[in-house]
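Novice: How does the following fold in three dimensions:
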Amino acid sequence: MFIPPEADHVTSPVEKTSGHGRTRRMATAVCRWCGRLRYELAPAAVSFGMTCMGWLHHAVGVDPAAYAGYGLGVAATAGLTWGGLKFKSSVATSLGIASTATLINSGLGAVTGPSVPSLISGGVVTIASYAVYVPWLVKTRHERFNLQIKAAKTAPLPDGMGVNIGQPGVTGDTEEETALRRALVALGVPAVDVSRIVFTDTGWYAMVTLPPGKNTSAHAVIAKRQQLQANLDLPGRLRLAEGPQANQLIVRMQSHDPLAGPGIPWPGTRISSIEQPIPIGIYPDGSEILIDIVDGHVLIAGGTNKGKSGAVNVLAANLVACDDAYLAGIDMKPGALELGPWQPNMVALADDADTARQLLVWLKGEMTRRGKYLATLRGPNGERVKKWTREHGKYIVLIIDELAELLRQAPDVASELMTLMQVSRAMGIRIIAATQSPSEQAFGGKGTDTRQQFGVRIGLPVNEPTPINMIMGTGAYGQGWRLDELDLPGKCMVSSERYFEPNEGRCYWITEHQILETSLEHASPDAETAEEGRPHPEPDPEPEPTPPTPPGGGGGPRGGRPVLRAVPTFPDGSRIPDNRQPLWEALEKAGPEGLTKPEAVSRGICNHHTSIGPWLSQWVAAGWVQEDSKRNRAVVYVLTAAQHTPAPEASATDEEIAACRTSL
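Specialist: Purely as a prediction, here's the structure:
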């Protein structure tokens, strides 16, 4: 019998713990099971009953008259069998054979009592009866299925068709079960069995066993959910999911929504460490939705105006209060409209493709540095330390708002992002990525798909079923992760190591005033915007301000806020690969005089001039480099006038040169 976990509250604690209550529940379950399968158990029950009657007769004593009675009964049933065979009556023949076997079994029990011959006789009779009974039962049920389907399509169903739940019919124990059975019949998928409907505070649920077949599978019924709900004609919202077996369907009807309303107010920050679970909302039973950041990267995805910003801000509001975490952000809205209020609490905030590229490159370098640092550590027994904890320094959490827009504007950062997603967890770096456009391109494309790296997935309402499997995983739609049925902004379903089953909840609603107040409370004392606390800071007059130092130090063995250097890029904005950067910088430094391939070899830029030939050819074809005369019979390559940047004068100091390349 199907009893989901959420049904536990329907039984009182006293009844659960008392022996009388357990005995009563067990007896009730056995009686209900026997009632549902009474047609399947009928031959065995008759055979067992007649055997017991024979043993009882043996116990009270058997006189000659009783022997004569058994003999006459066997003779009569044998005659009935002979008559059925003679006049070709299958009913008379079957009845005669069954009666003869039953009387022989009972008579043998009366003569021998409880003995091995009597048990063997009872077993043989039972097996023989099932060999005849099962084909008849299957045929009869198929005929009833066809009759019910025809009746449902042509006229109202009479209550007399299947007035029980043991035999497939259209009338159940309750009004809801009757409606469910009739709705399935009208859909062309009669139920083989419907488990006892369990009523909860929000509605009811049950599990339906469907006939075997492709067109009657649970997946096929889920695809017709709207038609099934129309057939039910009951108040509430219908939810369907696949059961443990392919032909089992879990049906949930929600008649009351405790999460309805304008929003659930955010109760405030209640954690002080990133290693503590972060509450982001509540479930219908009042329990909180907890997110474990240390368990893996977090994906937040949903449609436009469906609560994505609220979930991001609730996570950020909790993270800024953690003493063992640094916060960084990438907000692809110009001016960082979403994450801007948290800038006083962040070590870095990027709001365009260039600064986002710099931040990801810095994070990749920090990941490498932390990995080398962990390699120097040993545990109490001399074992290598392979996982970053708060004992080694602060965690780093990167929040990316609108991941799809980042990869659209800077597709070259997909490799850095994939490396961080796959490797950085062991080095104490976590990524929270939010997107309103869940698509293959939003996760890096086929070659760099990052979806499998998200250990925690927060699915918000979507407008159609297509993105559900992309957000929650392959097959999620059929398993009940119906994000398209979430009817209010902020409603969500969470998949993580803590939550395996689809369960509808709702995220907290955090106001702009709470965001500003929390940001100011936990802002860095030396952050430039901490005093003003502007939710939308104005552009700084200095083009390349120096990042402030972090509050309280830390951040690993070196610590400190990141000093982000400008990442070299080609004229089209794409990043220059590390192996091509020396050649490009040499061309920039050469200026109008240009550079030849032999000169590049002599300066140690490459081992042989053929290795840089394809690169120069690509740059010439792109219009970034031009061929300008020859020097010592070698072609001179010069940056085009539009792309050439004069090299710094020799009198410039190293600090001035570094300042020119400092960004953010």
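
Novice: For the rest of this, base every contact and every neighbour count on C-alpha atoms.
Specialist: OK.

Novice: end-to-end on stretch 625-637?
Specialist: End-to-end span of stretch 625-637 (Cα to Cα, to the nearest Å): 7 Å.

Novice: Same check on stretch 564-578?
Specialist: When the termini of stretch 564-578 are compared using Cα to Cα, they are 17 Å apart.

Novice: Same check on stretch 210-228?
Specialist: Across stretch 210-228, the terminal residues are separated by 14 Å (Cα to Cα).

Novice: Check stretch 189-201 too.
Specialist: Across stretch 189-201, first to last residue, Cα to Cα, it's 29 Å.

Novice: got it, and stretch 34-43?
Specialist: Taking Cα to Cα, stretch 34-43 runs 13 Å from one end to the other.

Novice: here's the other one to compare against:
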Amino acid sequence: MKNQQMKRHARRMRRNGLQPMVVIDSNGPVPDLAAVIIARGLWRYRSEIGPIALALVLVAASLTLHLSHPGWWIGILGTAIVSASALGLVGDRIGLSLRIERLYAATVALSAGGWLAAATALGVAYRPLPQIILVGTPILSVPWWVHRRRRARVRVERTLAAWPEISQSVGLAGSRVMSAVVDVWGWRARFGLARGQTIQDAIGKIPALESALGTFRGAVRVYPTRDDRANRFELRVLNIDPHANAIAWPGPSVTTITEPIDLGPFEDAAPARVLLLRRHALIGGIAGSGKSGGINVLMGNLSACGDVVIWAIDLKRGMELQPWAECIDRLATTPEEARRLLRDAVVVLEARAATLAETGKRVWEPTRDNPALVIIIDEYAELAEEAADATSYSDSIARRGRAVAVQLIAATQRPTQKAMGKGAVRSQMDVRLGFRVRERKDVDLILGQGMLNAGWHAQTLNAPGKFLVSAPEHDTPRRARAYLLTDETVRATAEKHTGSRPPLDEVSRRAIDEATILSDPEPRDAPPQGKGTATTPRADATGPQDGPEVVLWQMLSQAPDEGTPIVHLMNGTGMGRSWIYYRLQDLSKTGRATQTTRGRWRATS
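Specialist: As a prediction, this is how the structure comes out:
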């Protein structure tokens, strides 16, 4: 009765802001208080004393088993061997991601099981079993005590134990911890929100959470939970920044455009995979934010796809995309070339649509014989400014190109309506890659209206190559970093895949040829015939001589012994890779041209 009165008095004093005095009754509260203090200390440091507790449990178990079931030692030893083998082989399934962790767990399991089996059969006092457990326990405890992830787990547990005070200080009073996991980069926990609180409230408290948790700036992330419950959120805290340094490109992640492309790792090391088939993509960010690196990752993967033809527009005279020219079927570097390229892309679109209508199909399925057409436009704002009439073609592609696998990938710094040509291009972009921006309002320009308020803070990205990806399969703001391709990697990748690039399909090629003849029916003047001048081959004996064919034959005739590269033939004729290869194959069949080495041709005489 007296104790209850003292507790009520203490509660009243706390409500009034006073610290109650602790009065110890000599008749008995001292042992109770000591027991509570000891129990709290054992619980607080339970991780540190874990190895000692395990040793005590082994001793107690061996005493019991030796007196009651000494013959069980065979089963105990067998169980220890099986458990150690399982931990060593499949321990990653229970969180032992590192090989050294699995080896340590297997060693402890085998040592503990072996000692318990021996003590069960011979008795705990049988020499040298007491000496073994006294010496072996501290030795095997050292890796456990110094293990970084264990110590991190202890810190997280103590932090979460103080969550009621933390939540009160940051303005999320009433929220509660549901679960927590420690991983390689830090830790993450699920929280239940109090009635009336939403994830938007948690997102708005991120700076306060960083201060309360004592992390570095930018270390806290808030995501929806997987079940997408409105009264829950996931808190992720980084101890180290996994994107602090550039990440080397491991090589192509796909061989077909029907598979998602790995652009780079998220902060939890999961790959940022994006499906591009039948989707248009927009890449935005200020100068130096890493847009070119993102384009290089896309080019490296698309060049390895055997069912994709790549066209590209680079109005900086090819400065960015020229290293990939060997894998690009058609590269436009001037406004007029860009206009013709986009016009031909619309021709391809319409021809494929007509073919699908005739065959009763709804979508163009990419194969090597019928590849998808991907058009990459670097600095789209330059196109809208220098070739404004060409943007009407890109607008048509954006609206009608999905079903026929004619797709746009546009990169620009600020995709304003003016920069995007005042059409529907931006609104048709299903995939958005937002690199660093300088102004907060640019987040909505790149990623979509309302994304800034939803937590997509691209203005906080602090290194080149870091980006946020918004796509149908990525609807939460997770940071990723694009892989880095060095100039040597770009050169080696382009050379590796140049010989395996697919040609444009027959339907599209025929449509482009017909459109070219209709737009320019008069053949260009051929050079005068005479001594030392090679005659120009014809596609057939009665057809007119085409201007690009004249230029092609001249370049082959004047080629050195090692031959002329395909890229030079493309630049000289103004035609695409498929057109060049088809003409070279015709000339090779008639014995007029020969391939000297891979990617180099010359006339036979």
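
Novice: How many residues are close by residue 460 of structure 2?
Specialist: Residue neighbour count, defined by other Cα atoms under 10 Å, stands at 15 for residue 460 of structure 2.

Novice: wait, doesn't it sit right on residue 436?
Specialist: Yes - taking Cα atoms under 8 Å as the definition, residue 460 of structure 2 is a contact partner of residue 436 at 7.1 Å.

Novice: Could you identify the helix or strand that succeeds the longest helix seen in structure 1?
Specialist: As far as residue count goes, and with DSSP state H defining each element, the longest helix of structure 1 is helix 116-154. Using DSSP states H and E, the helix or strand that directly follows helix 116-154 of structure 1 along the chain is helix 175-186.

Novice: hmm, back to that, which residues of structure 2 does the longest helix of structure 1 align to?
Specialist: When structure 2 is aligned by TM-score structural alignment, helix 116-154 of structure 1 has no counterpart there.

Novice: what do you get for stretch 73-83 of structure 1?
Specialist: Counterpart in structure 2 of stretch 73-83 of structure 1, with TM-score structural alignment as the criterion, is absent.

Novice: and that stretch, how far out from the chain's middle?
Specialist: Stretch 73-83 of structure 1 has its average C-alpha position 66 Å from the chain's average C-alpha position, going by Cα atoms, centre = their mean, to the nearest Å.

Novice: for stretch 438-453 of structure 2, same thing?
Specialist: On the basis of Cα atoms, centre = their mean, stretch 438-453 of structure 2 is displaced by 21 Å from the centre of the chain it belongs to.

Novice: same thing with stretch 44-63 of structure 2?
Specialist: Using Cα atoms, centre = their mean, the distance between the centre of stretch 44-63 of structure 2 and that of its chain works out at 43 Å.

Novice: residues in structure 1 aligned with it?
Specialist: Mapped onto structure 1 with TM-score structural alignment as the criterion, stretch 44-63 of structure 2 occupies no residues.

Novice: do stretch 405-415 of structure 2 as well
Specialist: When stretch 405-415 of structure 2 is aligned against structure 1 using TM-score structural alignment, it corresponds to residues 428-438.

Novice: On the three-state scheme, the residue positioned nearest the centre of structure 2 is what?
Specialist: Of all residues in structure 2, the one closest to the mean position by Cα atoms, centre = their mean is residue 272, 2.0 Å from it. Here residue 272 of structure 2 is recorded as strand under DSSP: H, G, I helix; E, B strand; the rest coil.

Novice: Residues in contact with the helix or strand hosting residue 82 of structure 2: which ones?
Specialist: Of the helices and strands defined by DSSP H and E, residue 82 of structure 2 is found in helix 73-90. By Cα atoms under 8 Å, 6 or more residues apart in numbering, the residues outside helix 73-90 of structure 2 that reach it are 99, 102-103, 105-107, 109-110, 112-114, 116-118, 120-121.
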